[in-house]
Every structure is written in structure tokens, then in C-alpha cells.
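Undergrad: Fold the stuff below for me.
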Amino acid sequence: MSDANDKLDQAIGRETGEGRFQVVISSGGVQFFADEPTSAGGLGSGPNPYQLLGSALAACTTMTLRLYADQKGWPVEDIRTAVGHRREQGGKPTDLFIRHITFSGDLTEEQRARLLEIADRCPVHRTLTASARVETKADELAPTCDGEDAHMADMEALISVGRRSFDFTD
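TA: Alright, predicted model coming up:
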């Protein structure tokens, strides 16, 4: 069921009433389940919240690398980004996201190395490694957001600013 507050720039989670943890997420004009595995008391019907966060990093990394490779005219045929998460004991930060990136195409070692550098500059990577803030408000489903294309604008700004700050033109 679509909600009048559904927009491309926000996600809405709503309990389904099925199982203890199953939530339907409405975001980007689509709906999907988030859940916990059966071993944790869920139905196992969708990714858990950390898998969703890892998915955001994987998607943003892949999109940023595609944007950069296309801008450079490099022969990148396929980009795949896998992200895993684990909690570490002791020091800070306690959450570790491990990202594995593979490229196919006739790339030089220098191009591959440069793409790995660019991966660290994707907007979601920057959000996870910087000091993000979360404001919580009761009884409101329409958070204030930067706009429907905020992520794309962040990636394009990264490329534009990067030409000066990160020497993307090499």
C-alpha cells in the first residue's frame, strides 16, 4: 500500500504484523521487507538493518565508480561491490564494514588503484566515516530531506570538487 508521504528521498518502515521483526520498507518507489534471521526470532524474509546499511554502501560505491569510470572513458565493463558487517569488541569504532570491489574490463593497475581510491569518496562512505547526525521526532512521517536527487547531486559534486581537491583529471 502506497503512502502519500512516500518520496524518493525518504524511507518509511512499517510493521507488517507478521512475525516479531518483519517490516515493510517503502523507498524509492518500491517496497521490500526488512527482517531478522530465524535464528534471532525473525522470519528471515529480508535483509537485517546492518545488511541494508551495507547495501547502501555497496550501491553508492558501485554508482560512484561507474560515474567516475564513464567520465574518464575507461573500459570498465562491470563493477561489483560486496559489503559485509561485523561488530568488533573493544576499541572504537565497534562496527566494521568490509568492502570487496571487483572490476572487469581492460584496466591498467594504475586505473584499478585509482578506482579503489575513488571508492573511499562515495557519499555513503563519507557519511559512515564522518559524524552523521540523526534527529528523532515523534508522530511525523515526512522527514526534511535535501530533495529527490540528493544522492546523485552528492556524487556529481564529488566529481566536480574532486577535480580540484582530489585531482580526478590525472
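Undergrad: contacts and neighbour counts: CA atoms only from here.
TA: Noted.
Undergrad: Work out the gap between whatever helix or strand Gly54 lives in and the centre of the chain.
TA: In the assignment (DSSP states H and E), Gly54 maps to helix 49-72. In this view, helix 49-72 has its centroid 6 Å away from the chain centroid, taken as Cα atoms, centre = their mean, to the nearest Å.
Undergrad: this one as well, want them side by side:
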Amino acid sequence: MPERTVTVRESGHLARTIGIGPHRLTSDEPDPIGTDTGATPVQLLLAGLGACTSMTVRLYAERRGWPLAGIKVDVRIAHGIGPLGQILKDVEIIGDLNAEQISRLATIAEHCPIQRMLNASVPVHTRTTARRPWALPESPALAGAPARIGSGHLPLGGPCRVTRGVRPAGVSFLRRSTETARAAEERKAGRNHDGNQAGRAARGPPARRKGAPCRTVHRPATALDPSPDVARSP
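TA: Below you'll find the model as predicted:
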């Protein structure tokens, strides 16, 4: 059976909804840090260790046909022992068992998969990604790719190069008002602000810079422009 991915999503201040296939759990911190709507992450870790211990002992006894009537497991954290404290696990085996069977089950209780992982200090590899709130999540195939301008997704820890001064197409860093743009165009055309168009009429329309965006500016018709729909291209 393939392992299911455990998903954790926010559901409150510190409350978290944990999804494991069709199952849902809640994790939180007690008051006053959290709202105490679920077990703490440490308690969930201890619960996993206790459950794994109980299941391992039960399966071992069943495979050998031993008369195991029940098993109780209590797990807690003992603080003050070592830099991170110590996990204490109490296991009670119930059944009409001989000394050899009890000894064997006690050994098995210390070698459940979760306890082996904790004792071996299994490394945890973390991959962190970041995206803008309005950007869609990136597909796993693109994870770790270089950041793209405008993509909204910036992988942390991956190759990311930011170039200053890069201007995306169609975006102007200097947004001038219509009046300021019109005054600049009039100066280029040799026309003053008093409406004297003699210079412009003599020289003709100004030449557009190569590669500059072409836009149409509509202005009110004057005595020299009999048509009301006069358009010019700066």
C-alpha cells in the first residue's frame, strides 16, 4: 500500500486541519497561545509512537498465535532530561503468556517503526517555495526552476536572478499625465503653448522614434483642423 501524503492547512490562528486521505485531524496549541481545538504537534507525535507500538506488538503476537488479550501504551515527555527532554513509554501486556513470550513482546515493543525512526534520527529534507497570494500554485515539474518576472512564483533556495532595470513589455516606469505628454510632444514639434502651429505646419509631423510604441491622441478640432476626428501619431 503506497504511503499517503499528510497535508496540513490553516483553519484558525494556530489551529491546523490535517488531512490523511479520507481522514481529518485537528492540531492546535492550548490557551493562551492557541484555542485548544486539538492535540498539539508534540502530542500527535507521541500518539503516533504509542499507536505504532501497540499495533506492532499485536501483529507479532497474532502471527505466532500467542494468547495476547490486550495491550496498553502510555507515552509522555519527561522534561529536564537532556537538551530536548526524553520520551517515556509505558507498555502493559495482558494475557496468559509465559515468561519467554512476555520478554519477546517487550523487545518488540521497543522496535516499532516509529521508535526506530526516532532513535535513528531520520533526516528531514525540507523544500520551501513561495508565491504571491494571487498566483496559482506551481506544478511539481516546475519546482526549483529559475524565477520568471511576472510569474508570481519565487522558489526559495533555488537559482534566482533578479536584474534591476528590466522593463517588462508594455509597462512604463514613468507615467506622465496627458497634459505633460502633450506639452512634450508640442515642444518636439516646434509648437508653443499659445496655439501657434506655424512651425509644425512648416516642418510637418514629427518623426516617431524607432521602436517607440505608436499611440493615437485625439484632441479637439481647431480652426486649422476642420475635421473633428483629427488624430495624430507622436
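Undergrad: Can you give me the TM-score here?
TA: For this chain pair, the superposition-based TM-score is 0.69 by TM-score structural alignment, normalised by the length of structure 1; 132 aligned residues with a Cα RMSD of 2.4 Å.
Undergrad: Tell me roughly how far the helix holding Gly54 of structure 1 lies from structure 2 on average.
TA: Helix 49-72 of structure 1 differs from its equivalent in structure 2 by a mean of 0.8 Å after superposition (mean Cα distance after the TM-score superposition for structure 1).
Undergrad: what residues does that helix touch?
TA: With contact meaning Cα atoms under 8 Å, 6 or more residues apart in numbering, helix 49-72 of structure 1 is reached by 34-35, 75-76, 79-85, 97, 99, 115, 118-120, 122-125, 155, 159.
Undergrad: and for that helix, what span of structure 2 is it aligned with?
TA: On structure 2, the counterpart of helix 49-72 of structure 1 by TM-score structural alignment is residues 41-64.
Undergrad: what sits against the alignment partner in structure 1 of Arg116 of structure 2?
TA: Using TM-score structural alignment to pair residues, one finds that Arg116 of structure 2 aligns to Arg126 in structure 1. If you count contacts by Cα under 8 Å, 6+ apart, Arg126 of structure 1 has them with Asp120.
Undergrad: the strands in structure 1, which residues?
TA: If DSSP state E is used as the criterion, the strands of structure 1 fall at 11-15, 23-27, 30-34, 76-87, 95-105.
Undergrad: Kindly compare burial across those and name the winner.
TA: Comparing those by mean neighbour count (mean count of other Cα atoms under 10 Å), strand 23-27 ranks first with a mean of 19.
Undergrad: Can you list the helices and strands that that one packs against?
TA: strand 11-15, strand 30-34 (3 or more Cα pairs under 8 Å, 6 or more residues apart in numbering; DSSP states H and E).
Undergrad: Make a markdown table from the ones you listed and add distance to Tyr68 of structure 1 to it.
TA: Below are those laid out as a markdown table (distance: least, Cα to Cα, whole Å):
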| stretch | distance to Tyr68 of structure 1 |
| --- | --- |
| strand 11-15 | 27 |
| strand 30-34 | 27 |
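Undergrad: which one of those lies closest to Ala142 of structure 1?
TA: strand 11-15 (8.9 Å; Cα to Cα).
Undergrad: between that closest one and strand 30-34, what angle do the directions make?
TA: Angle between the axes of strand 11-15 of structure 1 and strand 30-34 is 50 degrees (criterion: axes from the mean of the first three to the mean of the last three Cα atoms, to 10 degrees).
Undergrad: Alright, calling it a day.
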